[in-house]
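Novice: Provide a 3D model corresponding to the input given below.
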Amino acid sequence: MVDFTDKWLPTYIRRDLAVLFCGINPGRVSATAGYHYANPANLFWRGLYEGGLTPRRLLPEETAKLLDYDYGITDLVSRPTRSSTDLREEDYAAGAEQFVQMIQTYRPRVICFNGITAFRHATGQKKAAISLGLQPQLAFGTADWPGSYLFVIPSTSGANASFTREERIAKFGELSAFLRAKEWHPIPLLPPPT
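Specialist: Presented below is the predicted three-dimensional model:
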């Protein structure tokens, strides 16, 4: 029988995406299912829909459809674990190096980190205070992130007790508003009903 730690999730990416979503690493449920954010307790798919980033709530097995909306998805560390606390410093270091190379190759307009931990390890901001949302101090045009804005949402994991569901969903709405302001939103804004 194949252990879930032997299953790695694919990265869905292409050049110049509106948003590349980046999580920490696949958990047991997602690795076993073979799809990003497959755990029913995870708010990622709900957040995309309720935040106005997709016209309907996608299912984890529809992960590849993110590309239809000009979004991509990956993890900072590819190795699946039961919990991100099982990751080692060398996992993060290798993951961050590969991630920066991917960004420099594919150049997404926005990189949305699903969780402060993913952001800290990707950017080396391990000690600094991190606020959620757009990261102006590391935005657009730095050496590691050429042409990419950085955005942080609270982890959508069901284990995240630091933020309410409503607070986590609201950050997706902020990302959606930012994309609209930049005219990068893939979904047309419908006129109000008459």
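Novice: CA only for contacts and neighbour counts going forward, please
Specialist: Will do.
Novice: in stretch 61-75, what counts as buried?
Specialist: 63-64, 66-67, 69-75 (16 or more other Cα atoms under 10 Å).
Novice: count of residues packed around the nearest residue to residue 44 once chain neighbours are set aside?
Specialist: With sequence-adjacent residues excluded and distances taken as Cα to Cα, 6 or more residues apart in numbering, residue 44 is closest to residue 156, at 5.5 Å. The number of residues packed near residue 156 is 22, by other Cα atoms under 10 Å.
Novice: here's the other one to compare against:
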Amino acid sequence: MPLKDLLAPELDVLFCGINPGLTSAAVGMPFATRGNRWWTALEKSGFTPRVLAPAEADALLTWGLGLTTMVRRPTTRAAELSRAELVAGAASLTDRVLTWQPRWLAVLAVAAFRTGYGWPGSTVGEQDLRIGATRVWVLPSPSGLNAHFPPRRLSKEFARLRRAAALPDRSRRPAR
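Specialist: The predicted structure is shown next:
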């Protein structure tokens, strides 16, 4: 089952995963495996007021957030994708960004961004690349396989983007 894009005109941030995993593709929901830290990172960084379940992905649109993938083909691991698939995926993603015009594009993997867009020296953070008026930010992959970014560090990187995008911290609970 292909994953549907969560797109709307002029989103604040369009998040872009590398490609769907087999579990996500089978159930038709993004970031559906237990080992993926995406939903927790969104809440801990302040993008969402609570940790969402994969079935609640459509709620992202209410906060000006969208979700897509660079490559549509599901795999067990993103490392199974070829360079050609990543380059073609980046071209397709660029078309979506030019059509929908989000303020920010957040690519969820440094290596996929480097390969797909041909920017070998890219690191986590804002990039010099612009797609139309859309600013580009690269985030670490939220996969549990990404040992370089444990949950707390991953959430801090997501929070840096939220602050750069001038979005409110939705994770804060009102004082009692």
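Novice: need the helices for structure 2, in chain order.
Specialist: 22-27, 38-44, 83-100, 110-117, 151-164 (DSSP state H).
Novice: can I get those helices in TSV with distance to residue 74 of structure 2 and mean neighbour count?
Specialist: Below are the helices of structure 2 laid out as TSV (distance: least, Cα to Cα, whole Å; neighbours: other Cα atoms under 10 Å):
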stretch	distance to residue 74 of structure 2	mean neighbour count
helix 22-27	6	17
helix 38-44	17	22
helix 83-100	12	17
helix 110-117	15	22
helix 151-164	24	18
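Novice: thinking again about what came up before, identify the farthest-apart pair in the buried residues of stretch 61-75 of structure 1.
Specialist: Using Cα to Cα, the two most remote members of those are 69 and 75, lying 18.8 Å apart.
Novice: switch the helices of structure 2 over to a markdown table; also include distance to residue 51 of structure 2.
Specialist: Listed next are the helices of structure 2 as a markdown table, based on distance: least, Cα to Cα, whole Å:
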| stretch | distance to residue 51 of structure 2 |
| --- | --- |
| helix 22-27 | 17 |
| helix 38-44 | 5 |
| helix 83-100 | 26 |
| helix 110-117 | 24 |
| helix 151-164 | 12 |
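Novice: which one of these lies closest to residue 76 of structure 2?
Specialist: Nearest of those to residue 76 of structure 2, taken as Cα to Cα: helix 22-27 at 5.7 Å.
Novice: who's in contact with the most centrally placed residue in structure 1?
Specialist: With distances taken as Cα atoms, centre = their mean, residue 21 lies nearest the centre of structure 1, 2.6 Å away. Counting by Cα atoms under 8 Å, 6 or more residues apart in numbering, residue 21 of structure 1 makes contact with 71-74, 111-114.
Novice: ok, so of those, who is nearest residue 151 of structure 1?
Specialist: Nearest to residue 151 of structure 1, judged by Cα to Cα, of the contacts of residue 21 of structure 1 is residue 112 at 4.7 Å.
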